[in-house]
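Engineer: please work out how this folds:
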Amino acid sequence: MIRRLIALILILGLIGVGAAAWISRDWWGDGPLQAETSIRVEKGDTLAAAARRLEKAGAIRSTTNFLRFARRFGSEDPIRAGEFQFPPHVSGAQILDILQHGTPVQRLVTIPEGMASILVYERLMAVPELTGQIAVPAEGSVLPDSYSYEAGEPRAAVLARMQTAMRRALDEAWAARKPTTVARTPREALILASIVEKETGVASERPMVASVYTNRVREGMKLQADPTVIYPITKGKPLGRRIRRSELNAVNGYNTYASAGLPAGPIANPSRAAIEAVLDPAKSAALYFVADGKGGHVFAKTLAEHNANVQRFYAIRRSRGEM
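Structural biologist: I've put the predicted structure just below:
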């Protein structure tokens, strides 16, 4: 009798050891995932729905066992929606913790300040994780910034966020405009800001460049902004060569060498800072500016001053072998 009892105890012990080893392997031990994998959890998904996706991706061996162990050994915290990254051989316990407390993968698409809409379109179309088609957005309708998106999200939804951001930025800047601006409408502010954005890559110069164009509008002078000559030719892409005389003389609604006043529309997507600059330009009587050879510009009140600045710039270029 004693021998039978001992044998039974040994058998039960062996069963317990085997069960513990099985649980340890399937819950705390290395999982079957062979390579780093992203798995998406949709909003409203249950743990069971997520587990089925995990099993299909090879991250867990069994949905049933994963759920059983999760109920017994895991936290009761809810799982989060989003895209999650799982490393190779991640355990079931680690998977549950990632689903409940991990940070979803953040994907960003960046629209630089002054990017033209045709390039915004090309950038969005080149993101492989996005889906669906879009048209080229209206010029000036997108606010330059970095925007998060989720794998599988429609491109139209991401573009809509960019355009909503621009409408809000323009409305806020317009509400805070100063009496010194020459923009009579938010659209005029957008048009002038797009020129300022294309004329300088130095953030601190925006109010001064805005002041030059503000003064020219007040004086009834032509803006004579090179980017407005290029825009009808390339729709905002780089020209890749010098502007031709025939292009400087072309009358097309955009060329501010041929016509006075603002062009027919924006020539790029300006930043919030450029919009604010044209709505609160620097206090200056400057009417001209030219590159200073160091990445910025030098400003002048008179044509004589400007011509002297131009000659200095030419001298710099000649010393570099550029002319």
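Engineer: switch to C-alpha atoms for all contacts and neighbour counts from now on
Structural biologist: Noted.
Engineer: what are the ranges of the helices in the stretch 151-300 of the chain?
Structural biologist: Counting by DSSP state H, counting those that start in this stretch, the stretch 151-300 of the chain has these helices, from start to end: 155-175, 186-199, 206-219, 226-234, 245-249, 272-279.
Engineer: tabulate these (JSON lines), appending distance to N65 and mean neighbour count.
Structural biologist: Output for those, formatted as JSON lines (distance: least, CA to CA, whole Å; neighbours: other CA atoms under 10 Å):
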{"stretch": "helix 155-175", "distance to N65": "38", "mean neighbour count": "17"}
{"stretch": "helix 186-199", "distance to N65": "59", "mean neighbour count": "25"}
{"stretch": "helix 206-219", "distance to N65": "62", "mean neighbour count": "22"}
{"stretch": "helix 226-234", "distance to N65": "60", "mean neighbour count": "19"}
{"stretch": "helix 245-249", "distance to N65": "72", "mean neighbour count": "13"}
{"stretch": "helix 272-279", "distance to N65": "53", "mean neighbour count": "26"}
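Engineer: here's the other one to compare against:
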Amino acid sequence: MWRSVASNALTLFIVALLALGGVILWGQKQYEVAGPLGQAICFKVERGASMSAVSAGLEAQGAISDARIFRIGTTYSGKSGQLKFGSYLLEPAISMAQVAERLTVGGQSTCGQDVNLRIGVAGAEVILRSYDAATAGLVEVAKFDPSGEVPQVYKDAVDDPDLRWRVTLAEGVTSWNIVEALKAADFLSGEIKEVPAEGVLAPDSYEVSKGDDRAALIAKMQASQSATLAEAWAKRAEGLPYETMEEALIMASIIEKETGVAEERGKVASVFLNRLRDGMRLQTDPTVIYGVTKGQGILGRGLRQSELKRETPWNTYVIQGLPATPICNPGKAAIEAALNPETTDFFYFVADGTGGHAFASTLEEHNKNVAKWRALEAAGAEGDGSGTGDGN
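Structural biologist: You can find the predicted model right below:
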């Protein structure tokens, strides 16, 4: 009799274990399979929120099918205590496991609003954007000059602790323009005692926090440019006419100002290097312009003949060799082009009416290209006629 009871008890125990195992496997499957979310949403984790509150919120918004399974899954995966506050994009059919990963490991704020101070050659602007979950894209809410009137929608957003901040430098911006824009940025703090040397700030997009120190951000930009230049210098081609990295940076700044077409940078570099090797003057308009403006704003008009003839440390129509300093802050691609140029026999280039340039090896060929450009110019075609396009 006792043997029969023990046998039945053992059978029931085994059945219970199998049932428990089945429940665990079912729960694990539910944790990992595609979820019920029909369209993308932005889900916000409040600072200090518990996993219990978050799981309930996820279930209420239809992001997960069962808050209990989510809590158990995050506990067993060791993520229950790793929540990061912020706003997160949750895509359609995202699994519980993926949600847990997004909210604990994926990084703060992949959704919500962001502010970007964009510093370009022609000026600076602050852009406030908000993520639209329905279209899975960022929508511009406000755009304004940082030194001008601030819209109310921006004032209403700046105290959100989840708001993301960024400063973006375009290639070819001068150090003076960067400093002036940073001074006008109301979300930064501290003073910049002096304008950094031209060329030493890396064009890039920098994540910042509200209240960050301006001087510390400048130092970060300098460190980035220094690292980029050092890396490119270590991999430079043989036989270049540069004695120092500073000279390479000067050339890169000229290349940056002469073309915005990525595939042309190596050719433009070859033109100026060929001229240097042959003892020709560089004769590039952007250097003359820098001698007029000193990098403080844009010229906003064509160069005068008197300015082309006036000797300054940057006027390459008058001086021999490279100008005294860089004329802007060049990007990584321009630096790499200066240190690993294409090998060509080109000595001239002029705008071709498409946004790019026509290159030539002889003055005769170049003059024909100039004539074509002048005809396009006369017909009202748009293009960039800067640089060595005057036939010299």
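Engineer: which of the helices of the stretch 151-300 of the first structure sits closest to E113 of the first structure?
Structural biologist: Comparison of these against E113 of the first structure by CA to CA identifies helix 186-199 as nearest, at 7.2 Å.
Engineer: now that closest one on the second structure. Mean distance?
Structural biologist: With mean CA distance after the TM-score superposition for the first structure, helix 186-199 of the first structure departs from the second structure by a mean of 0.3 Å once superposed.
Engineer: residues contacting that helix, please?
Structural biologist: 113-114, 140, 170-171, 174, 183, 206, 209-210, 225, 227-228, 262-263, 265-271, 274-275, 277-279 (CA atoms under 8 Å, 6 or more residues apart in numbering).
Engineer: state the span of the second structure onto which it is aligned.
Structural biologist: The alignment of helix 186-199 of the first structure onto the second structure (TM-score structural alignment) spans residues 245-258.
Engineer: got it, and stretch 114-121 of the first structure?
Structural biologist: So stretch 114-121 of the first structure sits over residues 172-179 in the second structure, by TM-score structural alignment.
Engineer: so who does A156 of the first structure touch?
Structural biologist: G132, Q133, I134.
Engineer: between the residues you listed, which is nearest N307 of the first structure?
Structural biologist: Looking across those and measuring by CA to CA, the closest to N307 of the first structure is I134, at 46.4 Å.
Engineer: can you classify that closest one by secondary structure?
Structural biologist: Under DSSP: H, G, I helix; E, B strand; the rest coil, the three-state class of I134 of the first structure is coil.
Engineer: what's it in contact with, if anything?
Structural biologist: Neighbours of I134 of the first structure in contact, by CA under 8 Å, 6+ apart: Y121, M125, R155, A156.
Engineer: of all these, which comes closest to L99 of the first structure?
Structural biologist: Of all the contacts of I134 of the first structure, L99 of the first structure sits closest to R155, with 26.2 Å by CA to CA.
Engineer: re earlier: can you redo the helices of the stretch 151-300 of the first structure as JSON lines with distance to R71 of the first structure?
Structural biologist: Putting the helices of the stretch 151-300 of the first structure into JSON lines (distance: least, CA to CA, whole Å) gives the following:
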{"stretch": "helix 155-175", "distance to R71 of the first structure": "37"}
{"stretch": "helix 186-199", "distance to R71 of the first structure": "57"}
{"stretch": "helix 206-219", "distance to R71 of the first structure": "59"}
{"stretch": "helix 226-234", "distance to R71 of the first structure": "61"}
{"stretch": "helix 245-249", "distance to R71 of the first structure": "73"}
{"stretch": "helix 272-279", "distance to R71 of the first structure": "50"}
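Engineer: for L12 of the first structure, find the nearest of these.
Structural biologist: helix 155-175 (59.4 Å).
Engineer: the closest one vs the second structure - mean distance after superposition?
Structural biologist: Helix 155-175 of the first structure sits 0.5 Å off on average (mean CA distance after the TM-score superposition for the first structure).
Engineer: what angle separates that helix from helix 272-279?
Structural biologist: 30 degrees (axes from the mean of the first three to the mean of the last three CA atoms, to 10 degrees).
Engineer: Provide the aligned range in the second structure for helix 155-175 of the first structure.
Structural biologist: Helix 155-175 of the first structure maps onto residues 214-234 of the second structure, going by TM-score structural alignment.
Engineer: please apply the same query to stretch 51-62 of the first structure.
Structural biologist: Under TM-score structural alignment, there's no match for stretch 51-62 of the first structure.
Engineer: helices or strands up against the lengthiest helix in the second structure?
Structural biologist: Of all the segments assigned as helix in the second structure under DSSP state H, the longest by residue count is helix 2-32. Counting contacts by 3 or more CA pairs under 8 Å, 6 or more residues apart in numbering; DSSP states H and E, helix 2-32 of the second structure packs against helix 67-76, helix 96-104.
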